[in-house]
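>>> Give me a 3D structure for the following:
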Amino acid sequence: MGDLIGPRLYSCYNCRNHVALHDDIVSKEFQSQKGRAYLFSHAVNVFTGRKEDRQLMTGMHTVADINCRDCKQVLGWMYVKAYEDSQKYKEGKVVLEKYKIIREN
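Next up is the predicted model:
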């Protein structure tokens, strides 16, 4: 039998706090202002900032910044509300910017 390998994790680039599981990636085809980003079904060990409306590439959304619980760095955002029907699937999901997370395992 081979060695058991734990789940592939993503951690905060700043403090290495675990924030997401690879298995929770919904899409790797997202863009942020500073480059690629991943859409996750949810994140852990984070807290959300204040809700605000933002005009994004795919239309108007209500979003809240996602911050690392340990070091408070902004890692991405959560979609709170999508105003266009074609974007509703994003509601409640989290975008983490690729340059702000480190893949472990």
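>>> only C-alpha atoms for contact and neighbour calcs from this point on.
OK.
>>> Next up, the contacts around the residue nearest to residue 93 when sequence neighbours are not counted.
Nearest non-adjacent residue to residue 93, counting by C-alpha to C-alpha, 6 or more residues apart in numbering: residue 41, 4.9 Å away. Contact analysis of residue 41 by C-alpha atoms under 8 Å, 6 or more residues apart in numbering lists 24-26, 92-94.
>>> before we go on, could you also do this sequence so I can check it against the first one:
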Amino acid sequence: MGLIRKRFLNGDHIYGCSQCATHLAPKDGIMSTAFQGQNGRAYLFRAVVNIIEGPAQERPMTTGKHVVCDIECMECHQVVGWRYIKAYEESQRYKEGRFILEKKLLTLLS
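This next block holds a predicted model:
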């Protein structure tokens, strides 16, 4: 196993982990702000960096059954959201490969 390097994102308005401020995603990477997480409001992102993915698991959600994996900050290991791996309903397939970050677990940097 090699050394894991933390990525630093450039630009204004970067979301970071609320616990350790590790960069996670640029604000302009938000696809939707109309999501609900376990801790309240959540955002759907195209891509996220500096995370570790947990094991895949099937989870019933308000929009149907999905296969997801929890994602945690690679620095402090706080769970910050999840990644959609598979959506069973055709109308939800746009979520596949996308990430949910919970607003309460984020801090807006710069």
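>>> And the TM-score between these chains?
After superposition, the two chains reach a TM-score (TM-score structural alignment, normalised by the length of structure 1) of 0.93; 101 aligned residues with a C-alpha RMSD of 1.2 Å.
>>> if we can go back for a sec, mark which of the contacts of residue 41 of structure 1 are buried, thanks.
The neighbour count (16 or more other C-alpha atoms under 10 Å) marks 25-26, 93-94 as buried among these.
>>> Which ones among those residues lie within strands?
25-26, 94 (DSSP state E).
>>> Now which residue in structure 2 aligns to residue 21 of structure 1?
Alignment note (TM-score structural alignment): residue 21 of structure 1 maps to residue 26 of structure 2.
>>> what's the burial count for that match?
22 (other C-alpha atoms under 10 Å).
>>> Can you redo the ones in strands among the buried ones among the contacts of residue 41 of structure 1 as JSON lines, where the extra columns are distance to residue 32 of structure 1?
Shown next, in JSON lines, are these (distance: C-alpha to C-alpha, whole Å):
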{"residue": "25", "distance to residue 32 of structure 1": "16"}
{"residue": "26", "distance to residue 32 of structure 1": "16"}
{"residue": "94", "distance to residue 32 of structure 1": "12"}
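>>> Out of those, the closest to residue 54 of structure 1 would be?
Nearest to residue 54 of structure 1 among those is residue 94, at 14.9 Å by C-alpha to C-alpha.
>>> Please tell me how far the aligned partner of that closest one in structure 2 sits from residue 37 of structure 2.
Mapped onto structure 2 by TM-score structural alignment, residue 94 of structure 1 lines up with residue 99. Going from residue 99 of structure 2 to residue 37 of structure 2 by C-alpha to C-alpha, to the nearest Å gives 11 Å.
>>> Would you confirm that residue 89 of structure 1 belongs to a helix?
Yes. Membership of residue 89 of structure 1 in a helix is supported by DSSP: H, G, I helix; E, B strand; the rest coil.
>>> and residue 83 of structure 1, what is it in contact with?
Contact partners of residue 83 of structure 1, counting by C-alpha under 8 Å, 6+ apart, are 59-61.
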